[in-house]
Structure formats: structure tokens, C-alpha cells
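> Model the structure of this input:
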Amino acid sequence: MKSDLNWDDLRVFLDVARLGGLSAATETTGLSAATLGRRVTALERAVGEALFVRSQSGYQLTPAGEDLLARAEDVEAAMLSLRRWKEGNHGDRMVRVSAGPWTSAFVASHIGDVWSVADRFGLEFVTANQKVDIGRRNADLGIRSQRPTEQWLAGRLIGRVAHALYSGLNLVNGIAAGYFVGVVGEGAQIQSARWLQAHHGDRIGLRGNDAMSVRELVAAGAGLGVFPCFVGDSDTRLIRIASPIRELETEQWLVSHHEERHDPSVRTVGDRLAALMGQHGALFRGELPRR
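Sure thing, here's the model as predicted:
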């Protein structure tokens, strides 16, 4: 029979889930493995489903466990906010910014323009190739390539992003043979990866499942690759070999929830992000002089 969930049990669950087993969690919780095991079992009874698959190699989350992990992390964030409020840090909160890998990396490299230790909020980067659900508060702000269509979301156009073909500086290895470096996994669904597959799929010699490894392969001469111009033109190891690809040009929208956009911390971060992108607009549009 299901019963009310206990926050102390949820905290134990978070440690076991994040560390992958009871032994590792003994160090962070100060509890014995036996006690942790009993607490996890009690939580499973309260939920009414198994949360872990237990084996000699550790504890692996079940689908129900994965679902609870996401919800427990929301509770954890709320409890942290309450603790800060109790301690008098009334302005403290965590502003979550979602974006793709390249945009997240760009913002991170200019963090001083977006956040400082004087701010009474923190930043959390939610990096994903797919859209993060702002409507369900999985992020406070999102930088997206399309205008939001959901009625509960607000958006403002903050720029445009160009894409082009790049090679490494040395025309060796795959580049000399006219090969391309493709993308697999989640990244294969983004527009530039689909374009490359459609136009040069028969010449893809290597693939990577994350943006950073693809860039390293291209820079090392493994083949040609498609990158946003703000990425390729900023990397001294890469050279743009053609004009931006017209059909890959996208808009850049800053998206927030209608209710959250008036929160002072969210508004401040949003304004700073918009200013940062505006300041580097020519780089994003591929308009800077080519090397």
C-alpha cells in the first residue's frame, strides 16, 4: 500500500541514485549500507514500484526510478531555496538556462557578461540538443532556433545564426580525400546534421555522438564539418571553406514562461543574454572577415 513520501528518504534516494550504489552513498550520508538499504526499500514501498535494479556491480535506476529522480531533484531545489530563505538570503534563487551544446559553451565562455558573485542568484546550465520543457519549469530561460508556439511561453528575437562548412588548417587525412565528419545519436536530429546527411551522406567517413568530438575530428583533419559560424570562426584551428549555407540560417529566440519572465532574477539574466548575443551579432551571422 502506498504511503506519504518522506523527504529524508528522498535525500537518501538521491545519493544512492547519483552514486550508483549503497557503498558510495555511505560516505555522503554517514549511514551504514544496511540502513541505506532499508531506507530505499521503505521508499519503494511508499512509491509502490521498484526504483532500482540491484546487482553486484551496483544499483541501476528503473524507469520509475528515473522518473522519481527528476521529481526528487525539483524537491531538492525547492528545499534548498527554503533553506536559503530561512537563513536570510531572500534574493537567492537558481536561474536555469537551457540551450544547445554550442550556445551553452558560448555563454559559459562569456559568463562574466551574464553573472557575477555580486548577483543574488545562481545560474544552472541545462544543455540539450532537444527542447527543454520550460512550461513544466525544467528551465527558466531557453535559447532556441524557433519562435515559441506554446501560448504559455513568451519569446523575443535576439539574433540570427549562420552555418557553414569548415576544415582543419592542414588539408590532410580525410579532408584531402573529400570526406565529411557526421553526427550520430541525439545530435543527428539537429538541422545541420540532417543537411549534411542529405547532401553528403555517401562521403561521411567518421561520426561523433557529441558536438565537441566532431569539432576535434574536423580540426585534426579527419574530414569537413558543418558548424555554426560563431563556433567555426572563433576556433583558430578551423577555416571556413565556403559562404554560409543559406538553408541552415536560423533565428535565435530567448524564451521564457509568461509567469516567470517577470521574476527579477529571470528578467536580469534574460536581459544580459540578449545583450551578449546582440554584442556578438556579426559573429553569429557569419559576417566577420574570414581567415
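
> going forward, measure contacts and count neighbours with C-alpha atoms only.
Noted.

> residue contacts, Leu238?
166-169, 218-219, 232 (C-alpha atoms under 8 Å, 6 or more residues apart in numbering).

> what's the most distant pair in those residues?
Maximum pairwise distance among the contacts of Leu238 (C-alpha to C-alpha): 11.7 Å, between Leu169 and Gly232.

> what sits in contact with each of these two?
238-239.

> hmm, back to that, looking at the contacts of Leu238, which is nearest Ile158?
Checking the contacts of Leu238 against Ile158 with C-alpha to C-alpha, the nearest one is Gly232 at 20.4 Å.

> Need the distance between the two termini of stretch 253-267.
In terms of C-alpha to C-alpha, to the nearest Å, the two terminal residues of stretch 253-267 are separated by 15 Å.

> which residues does the spatially most central residue of the chain contact?
For the chain, Thr127 is the residue whose C-alpha lies nearest the centre (C-alpha atoms, centre = their mean; 0.5 Å). Contacts for Thr127 (C-alpha under 8 Å, 6+ apart) come out as 98-101, 104.

> Most neighbours out of those, which is it?
Ser98 (28 neighbours; other C-alpha atoms under 10 Å).

> quick check: longest helix of the chain.
helix 63-86 (DSSP state H).

> Which SSE is immediately downstream of the helix or strand hosting Gln197?
According to DSSP states H and E, Gln197 maps onto helix 191-200. For helix 191-200, the following helix or strand on the C-terminal side (DSSP H and E) is strand 204-208.

> ok, residues contacting that next one?
Contacts for strand 204-208 (C-alpha under 8 Å, 6+ apart): 174, 179-184, 197, 214, 222-223.

> do that again at 6 Å, thanks
By C-alpha atoms under 6 Å, 6 or more residues apart in numbering, the residues outside strand 204-208 that reach it are 179-184, 214.

> Please generate a structure for the following sequence too, so the two can be compared:
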Amino acid sequence: MNWDDLRIFLAIARQGSARAAAAKLGVHHSTITRRIDAFESTQKTRLFDRLPSGYALTLAGEELLAGATRVEDEMNGIERHILGQDIQLRGNLRVTMPDALAVHFLMPDLVCFMETYPEVNLEVLISYEVYNLTKREADVAIRVTENPPEHLVGRKVGCYHCANYASVDYLAAHALPKNTEGAYWIGWDAPTPYPDWVRKSEFPHIPMRGRFNNAIAQLAAAKAGLGLARIPCFLGDPEPTLKRVPPGQSAPCHDVWILTHKDLISTVRIQTFMDCMSKAFQQKQDLLEGRCPALSA
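The predicted structure is shown next:
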């Protein structure tokens, strides 16, 4: 039984469709359908029912799923063990992190790392999804979390602060904080006019308008003059068209960790990358923790 066939089987079983499995594995969906058809033919067993809604496991498929998952765990363990012995400062390095940190905070440092270590092929996976480091979906994760998983190792590199921002023109048009009439919060993730985070803010009676469930989208909406945005200081303070809404204090929001699997921590390129990014966070603590309001004044 071919391990690549099992990988495709597992992807379809987890994703529920050939197109979603193809996107997960980075291949064309026709390759997925052709390979799974051939796999079923070789095994002389139908593993999936092809339904209008997608692929559904048959009883035989469900039985194979348990065994294939165990094989996957063994293969991933072998790969991590081999990679963990690597003492070469070269090779591929897959790193996952949120877009706001990559684009607005770490990009110069990522570029510097790539220029300093040209034989390390850095692949940055921009996502809010939690990539599975145990399954080698990524080698390093920079995560916003208060409770990193126990099977991962690393370090807390900071705690980013948030503050309230609005465009310079928006603040000129509204007499905040004395008069809040006609002002709006830019909504995050609640459909109600006064979600919990609004009620706990300095302006609990300003209603919410719209929904932008992404920090970079919030930043863009605030710059365009939609209203007040509660965003990380490392996004708001460097923007010349934004100012903190008086009184302008920032507050701690979330911890940031840099993590890898315990089997990979001795890999030189992973150690080196984690050290470089940890140093970058340390050098930018003032920006991360909201001590650079003059940038947005």
C-alpha cells in the first residue's frame, strides 16, 4: 500500500471533497480523483460514496481511516526525528503566523533572515488557522494565544497592546470624547449594536457599524473614515492618517508565542529562525506594547 495513496485518502476523508483535498495538498483536483479511483481499484474496495454534497466514507473507508491515521502518525514521527537531527543551516522552513504580524510587524525581519541565510527556503503560511505542527503542516508557528499546546515548545515573545483609533478627519468631524453623537465603532465579530467589548470600552454607548473580522481590514476601514477601531497598537501607531481616540491609553490584549514541535527544536535552521524572530520582538517591544503613540500623533 502506497503512502502517497493513503495521504490522498486521508485528505479526502477529512476535507469531504476532491477540490478541498486538492487545495490542502497543493495539487490539481483531477489528480486527486484519478488517484483515489486507482487506489480503490487496486484495493478492490469502494472507500467513498460519491454524493452531490461530496465524498462520504463507506464502512470499509471508515475502517481504513483508523489504520491510515496510525500510519500517518508514525510517518510524521519518523520525519520529525530525521529533521530533528539536521545540523545544516539550509533546507525548507515552513512558518505559520497571522497576516497582521507578518505584513505589519515582522516583514523586514523575515526578509533579513532570508538574506542572511540564503540556503534556507522560508515559506510563510499566512493564516488564522491553527496549523498542525505534529503532522508537519508547518515547522514553526507564531501564534496569538494564552495557552500554547503542551506538545509544542518555544517561548513567549511578547504581549501586544490595543488602543482605540480613528482617522484624523473622523476625529476632526466628531467632538470625541466629549460628544459621541454620530460616532460609530467599526464592528468586529458581533451582530448586536453593543457587544461585550463595546460595553467594556471607554465609549460603551457608541453603537457598532459593519463587521470586519480581521485586524488588517479594521485598519483599512478606520483609515477610510468608517469609525472607531479597536486594533493592535503595532498597526495603529505607525499610520500617519490615524490617531488614538482620546484619552488614548492602550491595554494588554493577547500574548504572542513562537513555537515548534519538541522533536524539531534541535534543528539548526529552526533554532536560528526562532532566535532571530525572538530578537525582533524584543527590539520592537515599545511598538508592540503601545509605547509609541507619538507615531500616530
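
> TM-score for this pair?
Laid over one another, the chains give 0.66 as their TM-score (TM-score structural alignment, normalised by the length of the first structure), with 249 aligned residues with a C-alpha RMSD of 4.4 Å.

> about what we covered before: distance to Leu68 of the first structure and neighbour count added to the contacts of strand 204-208 of the first structure, as TSV?
Formatted as TSV, the contacts of strand 204-208 of the first structure follow (distance: C-alpha to C-alpha, whole Å; neighbours: other C-alpha atoms under 10 Å):
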residue	distance to Leu68 of the first structure	neighbour count
Tyr179	44	21
Phe180	41	28
Val181	38	28
Gly182	35	29
Val183	31	24
Val184	29	14
Val214	33	23
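
> All the strands of the stretch 151-291 of the first structure, residue numbers only.
Assigned strands in the stretch 151-291 of the first structure, in chain order: 153-161, 163-168, 180-183, 204-208, 225-228, 238-240, 250-257 (criterion: DSSP state E, counting those that start in this stretch).

> Make a markdown table out of those strands and add distance to Glu76 of the first structure.
Shown next, in a markdown table, are these (distance: least, C-alpha to C-alpha, whole Å):
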| stretch | distance to Glu76 of the first structure |
| --- | --- |
| strand 153-161 | 25 |
| strand 163-168 | 39 |
| strand 180-183 | 35 |
| strand 204-208 | 34 |
| strand 225-228 | 36 |
| strand 238-240 | 42 |
| strand 250-257 | 21 |
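
> about what we covered before: and the contacts of Thr127 of the first structure, which two are furthest apart?
Ser98 and Pro101 (9.4 Å).

> once the two are aligned, what's the mean deviation for the helix or strand harbouring Ala141 of the second structure against the first structure?
Using DSSP H and E, Ala141 of the second structure sits within strand 140-144. Here the mean offset of strand 140-144 of the second structure against the first structure after fitting is 2.6 Å, by mean C-alpha distance after the TM-score superposition for the first structure.

> Other residues contacting that strand?
95-97, 255-260.

> Now do it and strand 251-261, the angle between them.
Strand 140-144 of the second structure runs at 160 degrees relative to strand 251-261, counting by axes from the mean of the first three to the mean of the last three C-alpha atoms, to 10 degrees.

> neighbours of the residue nearest to Ser30 of the second structure when sequence neighbours are not counted, just the number please.
Closest residue in space to Ser30 of the second structure, ignoring its immediate chain neighbours: Ala18 at 8.0 Å, by C-alpha to C-alpha, 6 or more residues apart in numbering. When neighbours are defined as other C-alpha under 10 Å, Ala18 of the second structure has 24 of them.

> same check, this time on Gln282 of the second structure
As a burial measure, Gln282 of the second structure scores 13 neighbours (other C-alpha under 10 Å).

> counterpart of it in the first structure?
Pairing criterion TM-score structural alignment: the partner of Gln282 of the second structure within the first structure is identified as Gly278.

> Now do stretch 20-34 of the second structure: distance to the chain's middle.
23 Å (C-alpha atoms, centre = their mean, to the nearest Å).

> Which residues does it contact?
By C-alpha under 6 Å, 6+ apart, stretch 20-34 of the second structure touches 11-12, 15, 18-19.

> circling back: buried residues, the longest helix of the first structure. List them.
65, 68-69, 72, 76, 81-82 (16 or more other C-alpha atoms under 10 Å).

> what's the spacing between His280 of the first structure and Val107 of the first structure?
Distance from His280 of the first structure to Val107 of the first structure, by C-alpha to C-alpha: 11 Å.

> Leaving out sequence neighbours, find the closest residue to Cys253 of the second structure.
Cys253 of the second structure sits nearest to His161 (C-alpha to C-alpha, 6+ apart), 5.1 Å away.

> wait, isn't the one you found in contact with Asp255?
No: with contact defined as C-alpha atoms under 6 Å, His161 of the second structure and Asp255 do not form a contacting pair (9.2 Å).

> Find the one among the strands of the stretch 151-291 of the first structure with the highest mean neighbour count.
strand 180-183 (a mean of 27; mean count of other C-alpha atoms under 10 Å).

> Average offset of it relative to the second structure?
Strand 180-183 of the first structure sits 1.3 Å off on average (mean C-alpha distance after the TM-score superposition for the first structure).

> circling back to that earlier point, so His280 and Val107 of the first structure - more neighbours on which side?
Shown here are His280 of the first structure and Val107; by other C-alpha under 10 Å, Val107 has more neighbours (18 against 13).

> quick one: the helices in the stretch 51-200 of the second structure?
Under the criterion DSSP state H, counting those that start in this stretch, the stretch 51-200 of the second structure contains helices at 59-84, 99-101, 107-116, 168-173, 196-199.

> what residue of the second structure takes the place of Leu157 of the first structure?
Per TM-score structural alignment, Leu157 of the first structure is aligned with Lys156.

> Okay, its match and Glu146 of the second structure: tell me how far apart.
Taking C-alpha to C-alpha, one finds Lys156 of the second structure at 9 Å from Glu146 of the second structure.

> and what of Ser278 of the second structure?
Relative to Glu146 of the second structure, and taking C-alpha to C-alpha, Ser278 of the second structure is found at 17 Å.

> and the two? which has more neighbours close in?
Legend: neighbour count by other C-alpha under 10 Å for Ser278 of the second structure and Glu146, higher for Ser278 (18 against 12).
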